[in-house]
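> here's a sequence, model it:
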Amino acid sequence: MPAQPLDAEKQQNEALDTVPKKLPRGVVLGPDGKPCRSCTSFASWAAMTKRQPSNISSTTPPASAAASLSPPPNCPPDVDELGRSSWNLLHTITANYPVSPSPQQQHDARSFISSFSRLYPCWVCAEDFQQWMKDERNAPRVSSRQEFGRWMCEAHNEVNVKLGKESFNCDRWEERWRTGWKDGSCD
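Next up is the predicted model:
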């Protein structure tokens, strides 16, 4: 193995020195070996940096505080905010997808989902989504708005199950993301 330039070796050692030897639960390391902000919740990030966020008092027990933690305004998104924002975008795209898309629109939708899965900032989430889509049963279904919306709901539910969250009734995807609830609460 060729010797690394002195500067590169120094940078690598400094980077390793900034990573705690024992990471708090929920902190995910990136491929570079450093904590991945896009893959880690704000609560875990704050625990890792051993800073107490300003929205938590010093008397708040860490276990109960973690559920209410949110990053201060204007901070890079954590994994939770990134996920919510991404699902909002993806579901809104499917809700506005053509009822009968052209072959080009179908190609574009498949290409977008494929690119999205490779560019997603949380590498763990990205690889998991790519792996899930490799199964031909999970390939993006884009021949109609109804099919694409249901597929996106199923993909979202797959993630929810892995995270221990409730699944959404995919029969109601259009009401949730396109037309609004029948009770008029979105009007």
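
> every contact and neighbour count from this point should use C-alpha atoms.
Noted.

> and the residue nearest in space to the middle of the chain, how far from E147?
By CA atoms, centre = their mean, the chain has its centre lying nearest to G83, at 3.4 Å. Relative to E147, G83 is positioned 22 Å away (CA to CA, to the nearest Å).

> quick one more, to check against the first:
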Amino acid sequence: MARSRHLALTILLALAVFLSLSYMFSSPPAPRDEQALGLDLGRTPPPPDTPPPSPPPPPSSSEQDKETSGGFVMDLDSIPPAMFEGDSIAPKLENATLKAELGRATWKFMHTMMARFPEKPSDDDRRTLDTFIHLFGRLYPCGDCARHFRALLAEYPPQTSSRNTAAGWLCFVHNLVNERLEKPVFDCNNLGDFYDCGCGEEGSPEKSEHAAGAAAKAEELDAELHRGKE
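A predicted model of the protein is given here:
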């Protein structure tokens, strides 16, 4: 009887040890155990630490201009020469009254533009003005007038080295037109600030007085340049 109990206890103990060993070997090892044993159970190890990407370089001035202008930047040097050498785009303007009004307004605009040109222009400023004048010679709304103007440009190219030089060149060309139209010429030495638009600092009494005086002189010069036959 005692032997039977001892045998049964031994069997139960052996069964318990067997079940314990089976459970231990059937359970997956913990992550820490995997690393310790060097096991790879199909898991992709995380990539090693990498430094953050360097920030992009700041945009150049031309790229900034492109962003502020909606993605378009004009390269004046890339304009084909044929664009300056074509004929007038507009047809002949037959109405003499409209032609005279257009001429007065255009000369006032041109003289005011020269008066606002930088005293020490950059190379880009000079290219811009020169390009504008030559394209203006094709786009002017009076076709025959534009043709005469282009002939003057071919003989007397625009001078853009300074504000005074540009203003003096335009006054000289204007007087050539006046001579062809049998109008009186104007002394270009008296241009001064006659065509100053008064775009000075706001709130300054001296600037306001100067602007008022410049406006009066502009009217006087405008009448002087266009006096006589229309």
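
> please state their TM-score.
Superposed pair, TM-score by TM-score structural alignment, normalised by the length of structure 1: 0.56. Supporting alignment: 116 aligned residues with a CA RMSD of 2.6 Å.

> if we can go back for a sec, what are the buried residues along the host helix or strand of the residue nearest to the centre of structure 1?
Taking DSSP states H and E as the criterion, G83 of structure 1 maps to helix 79-95. By 16 or more other CA atoms under 10 Å, the buried positions in helix 79-95 of structure 1 come out as 79, 81-83, 87, 90-95.

> what ranges do the helices span in structure 1?
Ranges of helices in structure 1, per DSSP state H, are 6-18, 42-49, 62-68, 79-95, 103-119, 123-134, 145-162, 173-174.

> out of the ones you listed, which gets nearest to C186 of structure 1?
helix 173-174 (13.1 Å; CA to CA).

> contacts for the closest one, please.
95, 146, 149-150, 153, 180 (CA atoms under 8 Å, 6 or more residues apart in numbering).

> whereabouts in structure 2 does that helix align?
Alignment of helix 173-174 of structure 1 against structure 2: residues 191-192, by TM-score structural alignment.

> with stretch 45-58 of structure 1 instead?
Under TM-score structural alignment, there's no match for stretch 45-58 of structure 1.

> what about R118 of structure 1, neighbour count?
16 (other CA atoms under 10 Å).

> what's the nearest residue to it if we skip its chain neighbours?
A126 (6.1 Å; CA to CA, 6 or more residues apart in numbering).

> need the longest helix for structure 2.
Max-length helix for structure 2 by DSSP H is helix 2-26.

> name the residues of that helix that are buried.
Quick answer for helix 2-26 of structure 2: no buried residues (16+ other CA under 10 Å).

> off-centre distance for that helix?
From the chain centre to the centre of helix 2-26 of structure 2 is a distance of 89 Å (CA atoms, centre = their mean, to the nearest Å).

> right, and the helix or strand after that helix?
Counting by DSSP H and E, what follows helix 2-26 of structure 2 is helix 31-37.

> structure 2: which residue goes with C125 of structure 1?
By TM-score structural alignment, C125 of structure 1 lines up with C145.

> now do the same contact list for the residue nearest to that match when sequence neighbours are not counted.
The spatially closest residue to C145 of structure 2, leaving aside those adjacent along the chain, is K92, at 8.0 Å (CA to CA, 6+ apart). Applying CA under 8 Å, 6+ apart to K92 of structure 2 gives the contacts 142-145.
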